[in-house]
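Colleague: I need the structure of the sequence given here:
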Amino acid sequence: MPDKYLLALVRAFGRLRQRVLMKWNEDHIKGLSPNVRIAKWLPQQDLLAHPKARLFISHGGLHSIMEALHNGVPILGMPIFSDQTHNLAKGVWRGWAIRLDWTELTEESLMSALDMALNNTRLRDNARRMRVIIRDQPMTPAETVTYWVGYVLRHGGARHLRCPAADMNWFTIYNFDVWLTVIASFSLMVYAIFILMRCCLRRCCHNKTKTKLE
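Modeller: From the prediction side, this is the model:
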């Protein structure tokens, strides 16, 4: 992380009244405030399930979002790559997330986003509403596991649920013959275009030479 972004995070966290838990791979950060605790590993699921959890600052990965919404915790997201931008855009649209781009990260922009996230009751209510929706399942996770383990045992391994790809050759799974046909066809087309252009250029050069000789 560039120093300017780390400095913005540290200074903004130091201005908060709340306590902050921050995952960091080093033992010390210069200028860290007493209300911020760093650790190389944190039990994310347990922390999100804590009744005093107010906000989750995340990169917006799918699993992290699922854990946060399962516990009704709103998200302040700063996407980095892949599906994270899309995930957070959906969260902003549905009202349970706030997005802040890394390129715009400063102490003031982060404080503004934190103030909005921590004091916006609509954001918190939408996150809690998502928690109710996610947890409204016909069976508990323990009951689901018990049922499916019993199902597999009752039906002798349940081979009818086995994915067909498990019994296929690698060239069948990856459509090797299809890709080979596509590549060969494209190569032939490129080669044909190359031959045609070469013939045209030779004809043009021949006509110019003939004209000069005359």
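Colleague: switch to C-alpha atoms for all contacts and neighbour counts from now on
Modeller: Noted.
Colleague: residue ranges of the strands in this protein, please?
Modeller: Assigned by DSSP state E, the strands in the chain fall at 20-23, 36-39, 56-58, 75-77, 97-99.
Colleague: wait, which of the ones you listed is closest to residue 158?
Modeller: Closest of those to residue 158 is strand 56-58, at 39.2 Å (criterion: Cα to Cα).
Colleague: Remind me what the closest one packs against, helices and strands.
Modeller: Packed against strand 56-58 by the contact rule (3 or more Cα pairs under 8 Å, 6 or more residues apart in numbering; DSSP states H and E) you find strand 75-77.
Colleague: Which one of the strands of the chain lies nearest to residue 142?
Modeller: Minimum separation from residue 142 across these (Cα to Cα) falls at strand 56-58, 26.9 Å.
Colleague: For the protein, just list every one of the helices.
Modeller: Under the criterion DSSP state H, the chain contains helices at 3-14, 44-49, 62-70, 84-94, 107-119, 121-135, 141-154, 170-173, 176-213.
Colleague: need these in CSV with mean neighbour count, can you?
Modeller: Output for the helices of the chain, formatted as CSV (neighbours: other Cα atoms under 10 Å):
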stretch, mean neighbour count
helix 3-14, 17
helix 44-49, 15
helix 62-70, 18
helix 84-94, 17
helix 107-119, 16
helix 121-135, 17
helix 141-154, 12
helix 170-173, 12
helix 176-213, 11
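Colleague: Before we compare anything, build this one as well:
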Amino acid sequence: MKVIIEELHVKGHEVTVVRPSESLLISEMSPLYTSVTVPSPGGFKENIEGFLSRQLDIRLQGKNPSFWSKIWTYIQIEKLTLDQFIQLHIIRSQIVIQMFEDENLMQSFHEAKYDLVLTDPFAGVGAMLARRLQVPLVFNVRWTIQGEAHFLIAPSPLSYIPFTATELTDKMTFPQRIKNVLSYNLGMFTMSYIAEPYYKPVVKKCFGPDVDYSTFFLDADIWLMRNDFFFEFPRPTMPNIIYMGGFQCKPPKPLPADLEEFVQSSGDHGVIMMTLGTLVRKLPRGVTEEIAAAFAQLPQKVVWRYMGQRPANLGNNTLIVNWLPQKDLLGHPKTPVFVTHRGTNGVQEAIYHGVPVVGLPLFFDQPDNLSRIKAKGGAVIVEIAELDRHIFGDALKTALYNSSYRENMQRLSRLNRDQPMKPLDKAVFWIEYVIRYKGARHLQSQSHKMSWFVYNSIDVIAALLGVILLVTFTCISIVMLLWRIISVGKKFKHE
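Modeller: Model (predicted):
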């Protein structure tokens, strides 16, 4: 969001950011925007950190498991994740009620006469605010409270569109298609289970019983999709989906002097960068020691963002830092490999700079992201439960010395950059487009407002079948009647 806000600010737009009081990433004070802070329940930071720690522990307990142990590990992780999402939606639904019941706050929103609401629909607050203020709605989206965005508004044939978290490709065998169909139905039921009980009463209370909950969060004028087909598998789309994959990527800036000196000291071998994002600051001690041992065996230098206890067997080639300029280091010509958990931002930045990946998927969409890059030949994946110095070291050497990984990522990079308009410029254009025309209803399909019965023309098929059956029955009846008349006539003549 910050990248888009910076660009809107440069173009002279006034931006107001509504943020929860306990926000991990959104500063209250900024020259780019005016903030409105709304109260939120405490303990969110501790809650998310505890969740990540518990999920890591569960994954590591599954080292070399039997089939049934894998099933039990999967069930534990799924339950933990569901509980976490439920807590998120409980908090967000409470925030909506608090906002709407604050008359002064809502009056200030109405008096400001905003041109549009830009929101990430991963939580339902922004869509509800846009509906209450009666202003156009733009999504900055990949995930929504009801699942991956494409599956909600675009045709998604399960024969070649892999469902989220299946780690399948668009070329599926028959057993894989069975898995895909079952995963889709279970996944969509699960998403409704964790969100609907908490948002549906809010929709009913704030907007009335006649508002269709199932379409409430699908009514955005424009969906700015943080994805594109250099990463995604080809699939049907819709006219109000605007792809802006890699919009946050920019050419690298010079590194700080001390870091540049370290990078240059690597000579022809180059520097491996490792970071697991902002939420995972440390790993269990045993995993850390194995990673450090694998790094120590390489001739490359390593820059590792890590905030845990310093590994005892850390090699002289490894520099541990609390922070690193990820985009700039990725774009450095001496960076041959990126070790990452592979969140959405890391995916796009590695592709933009054409750097192959060694992936350590941990949570949420990370395994799915990595599986897509692996399918395109740009990533080696190491499961955290199976990681030791030998497995991790072999993965690093494969990405370093098998030239196909860099060639494939360089090709994806060229595809990403070869566009008539930069993704960020495209995103801002469509935001301003919605402002100019006070919406983009002419691009919205009616499909998401239809029931599955109507959408799939079940009623039409049933009616046509009824007509066919009626005509067939009528024809058969007439033939039988004529046959009886003829038969009676022959009998009478014979007598």
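Colleague: if we can go back for a sec, need the helices of the first structure in TSV (columns: distance to residue 78 of the first structure).
Modeller: Below are the helices of the first structure laid out as TSV (distance: least, Cα to Cα, whole Å):
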stretch	distance to residue 78 of the first structure
helix 3-14	12
helix 44-49	17
helix 62-70	12
helix 84-94	8
helix 107-119	10
helix 121-135	17
helix 141-154	31
helix 170-173	36
helix 176-213	38
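Colleague: Check the strands of the first structure for me and report the most buried one.
Modeller: strand 75-77 (a mean of 28; mean count of other Cα atoms under 10 Å).
Colleague: corresponding residues in the second structure for that one?
Modeller: On the second structure, the counterpart of strand 75-77 of the first structure by TM-score structural alignment is residues 357-359.
Colleague: And for stretch 112-119 of the first structure?
Modeller: Going by TM-score structural alignment, stretch 112-119 of the first structure sits over residues 394-401 in the second structure.
Colleague: Work out the gap between the strand or helix carrying residue 468 of the second structure and the centre of the chain.
Modeller: Using DSSP states H and E, residue 468 of the second structure sits in helix 458-494. Offset of helix 458-494 of the second structure from its chain centre (Cα atoms, centre = their mean, to the nearest Å): 57 Å.
Colleague: likewise stretch 7-17 of the first structure?
Modeller: On the basis of Cα atoms, centre = their mean, stretch 7-17 of the first structure sits 26 Å off its chain's mean C-alpha point.
Colleague: Could you do stretch 289-306 of the second structure as well?
Modeller: Here stretch 289-306 of the second structure is found 30 Å from its chain centre; the criterion is Cα atoms, centre = their mean.
Colleague: and the gap between residue 388 of the second structure and residue 462 of the second structure?
Modeller: Residue 388 of the second structure sits at a distance of 59 Å from residue 462 of the second structure (criterion: Cα to Cα, to the nearest Å).
Colleague: So for those two, which residue has more residues nearby?
Modeller: Set side by side, residue 388 of the second structure and residue 462 show more neighbours around residue 388, with 20 against 11, by other Cα atoms under 10 Å.
Colleague: surely the more buried one meets residue 291?
Modeller: Yes. Between residue 388 of the second structure and residue 291 there is a contact under Cα atoms under 8 Å: 7.1 Å.
Colleague: shared neighbours of the two, anything?
Modeller: Overlap of the contact sets of residue 388 of the second structure and residue 291 (by Cα atoms under 8 Å, 6 or more residues apart in numbering) is empty.
Colleague: about what we covered before: which residues are in contact with the match of stretch 112-119 of the first structure?
Modeller: Outside stretch 394-401 of the second structure, the residues that touch it by Cα under 8 Å, 6+ apart are 336, 337, 356, 357, 358, 379, 380, 381, 382, 405, 406.
Colleague: Contacts only, for residue 101 of the first structure.
Modeller: Contacts of residue 101 of the first structure (Cα under 8 Å, 6+ apart): 78, 79.
Colleague: That one maps to what in the second structure?
Modeller: Under the alignment (TM-score structural alignment), residue 101 of the first structure pairs with residue 383 in the second structure.
Colleague: Look up how far residue 95 of the second structure lies from that match.
Modeller: 37 Å.
Colleague: what's the residue nearest to residue 56 of the first structure when sequence neighbours are not counted in contact with, if anything?
Modeller: Sequence neighbours aside, residue 75 is the residue nearest to residue 56 of the first structure in space, at 4.8 Å (criterion: Cα to Cα, 6 or more residues apart in numbering). Residues near residue 75 of the first structure by Cα under 8 Å, 6+ apart: 55, 56, 57, 58, 65, 68, 96, 97, 98, 117.
Colleague: Which residue ranges of the stretch 1-150 of the second structure form helices?
Modeller: Remark: helices assigned in the stretch 1-150 of the second structure by DSSP state H, counting those that start in this stretch are 2-10, 44-61, 67-101, 103-112, 125-133, 149-153.
Colleague: Which one of the helices of the first structure lies nearest to residue 27 of the first structure?
Modeller: Here helix 3-14 is closest among the helices of the first structure (Cα to Cα), at 14.5 Å.
Colleague: ok, average deviation of the match of stretch 112-119 of the first structure from the first structure?
Modeller: In this overlay with the first structure, the average offset of stretch 394-401 of the second structure from its partner residues is 0.7 Å by mean Cα distance after the TM-score superposition for the first structure.
Colleague: and that stretch, how far from the chain's centre?
Modeller: For stretch 394-401 of the second structure, the distance to the chain centre is 28 Å (Cα atoms, centre = their mean).
Colleague: about what we covered before: possible to save the helices of the stretch 1-150 of the second structure as TSV with distance to residue 319 of the second structure and mean neighbour count?
Modeller: Below are those laid out as TSV (distance: least, Cα to Cα, whole Å; neighbours: other Cα atoms under 10 Å):
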stretch	distance to residue 319 of the second structure	mean neighbour count
helix 2-10	29	15
helix 44-61	24	15
helix 67-101	33	16
helix 103-112	49	12
helix 125-133	42	19
helix 149-153	39	19
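Colleague: now the ones you listed as TSV including distance to residue 260 of the second structure?
Modeller: Below are the helices of the stretch 1-150 of the second structure laid out as TSV (distance: least, Cα to Cα, whole Å):
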stretch	distance to residue 260 of the second structure
helix 2-10	26
helix 44-61	33
helix 67-101	40
helix 103-112	47
helix 125-133	42
helix 149-153	40
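Colleague: Among these, which comes closest to residue 20 of the second structure?
Modeller: helix 67-101 (8.0 Å).
Colleague: according to the alignment, that closest one goes to what range in the first structure?
Modeller: Mapping helix 67-101 of the second structure onto the first structure (TM-score structural alignment) gives no aligned residues.
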